[in-house]
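> Structure of the sequence below:
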Amino acid sequence: MGYLRWSLIALFAYSLVAPLMKIATEEIPTNVAVMVSNTMLVLAAAALIVTTDESVMAYLTHPRAPYLYVAGIALAVGILAYYKALALGPVSVVTPIFGMFLALSSLVGFLVLGESVTARKGLGLLFAVAAVYLSAGQ
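Predicted coordinates for the structure are as follows:
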């Protein structure tokens, strides 16, 4: 299965996270919600590792492993803050603001990773920013 199909699966699955987490955190503390939901993620990843017979230990000291560790820290900070924001604010405002990570990640891809910038991609990013501005307004 190609990256576009995986992207669509990710889109539809992740689209359920904010509304479900908003409902959950109305009565469950956000730190508990983070632990439980991310434990589900860890268990799923562990099951995939086992079923695909991939070695984790071999990669813990890989030259690129520090990127994994820093990404993990960024993920932890981002998810903790996102769940807290969902508990405190409306999904219709929090999610578009959080979703700007897509545009910022694209910019990092252009500026740091040397990915190609086209007029179409630039226009898409501008529309994304405009969409967040318009949809996240109160």
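
> Could you use CA atoms for every contact and neighbour count after this?
OK.

> On the three-state scheme, residue 116 is what?
The three-state label given to residue 116 by DSSP: H, G, I helix; E, B strand; the rest coil is coil.

> how close does the closest residue to it other than its chain neighbours sit to residue 122?
Closest residue to residue 116 apart from its sequence neighbours, by C-alpha to C-alpha, 6 or more residues apart in numbering: residue 110 at 6.3 Å. Taking C-alpha to C-alpha, to the nearest Å as the measure, residue 110 falls 10 Å from residue 122.

> try residue 89
Taking C-alpha to C-alpha, one finds residue 89 at 30 Å from residue 122.

> One more: residue 81?
Taking C-alpha to C-alpha, one finds residue 81 at 28 Å from residue 122.

> number of nearby residues for the residue nearest to residue 116?
14 (other C-alpha atoms under 10 Å).

> And this one, please, so the two structures can be compared:
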Amino acid sequence: MWWIYALLSAFFASLTAIFAKIGVTNVNSDLATAIRTVVILIVAWGIAIARGELKGIAELSKHSVLFLILSGLATGLSWIFYYKALQLGKVSQVAPVDKLSVALTIILSVIILKETLSLKAAIGALMIICGTLVLIF
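Down below sits the predicted model:
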């Protein structure tokens, strides 16, 4: 079932790139990111409230909170740089280069999380890296 959610994520991520490119036209990229963030904030909290999941806040460990905050900071920085790149470049180049994050995630999962790297994942990451270099140069 996870792959259905992953495909939906990819589909909506592609729409994000298209809509963002249109949205940043003649708009400061930081302001565009701020607007996007408010929308996401409202939607995410709305879903959590509607599903009755706020009771889980009291059960969060300091460890979880720390890493959720770090994840939020990384997401925010990613969005800021992504919107700036979209403002300056073609979406058909920026979005695929942004997906270099897939290969970087594979590498970091091995280094930080000590996950096992399969040959298939290694080849896939290498192909993503090579494809990114083709798009950049």
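
> what TM-score do we get after superposing?
The TM-score (TM-score structural alignment, normalised by the length of the second structure) is 0.90; 136 aligned residues with a C-alpha RMSD of 1.6 Å.

> Provide the secondary structure category for the closest residue in space to residue 23 of the second structure that isn't next to it in sequence.
Using C-alpha to C-alpha, 6+ apart and skipping residues adjacent in sequence, the residue nearest residue 23 of the second structure is residue 32, 7.3 Å away. Per three-state DSSP, the secondary structure class of residue 32 of the second structure is helix.

> how many neighbours does the residue nearest to residue 115 of the second structure when sequence neighbours are not counted have?
Of all residues not flanking residue 115 of the second structure in the chain, residue 109 sits nearest, at 5.7 Å (C-alpha to C-alpha, 6+ apart). Applying other C-alpha under 10 Å, we find 14 residues neighbouring residue 109 of the second structure.

> counterpart of residue 109 of the second structure in the first structure?
The alignment partner of residue 109 of the second structure in the first structure, by TM-score structural alignment, is residue 109.

> list the buried ones in the helix or strand that that match is a member of?
Using DSSP states H and E, residue 109 of the first structure sits within helix 101-111. Residues 103, 106-107 are the ones in helix 101-111 of the first structure that count as buried (16 or more other C-alpha atoms under 10 Å).

> Strands of the first structure, start to end?
Counting by DSSP state E, one finds no strands in the first structure.

> Just list the residues touching residue 98 of the first structure, thanks.
residue 82 (C-alpha atoms under 8 Å, 6 or more residues apart in numbering).

> how close does it get to residue 91 of the first structure?
10 Å.

> before we move on, what about residue 41 of the first structure?
Taken as C-alpha to C-alpha, the span from residue 41 of the first structure to residue 91 of the first structure is 22 Å.

> do the same with residue 18 of the first structure
Taking C-alpha to C-alpha, one finds residue 18 of the first structure at 6 Å from residue 91 of the first structure.

> Next: residue 13 of the first structure.
16 Å.

> again with residue 74 of the first structure
From residue 74 of the first structure to residue 91 of the first structure the distance is 22 Å (C-alpha to C-alpha).
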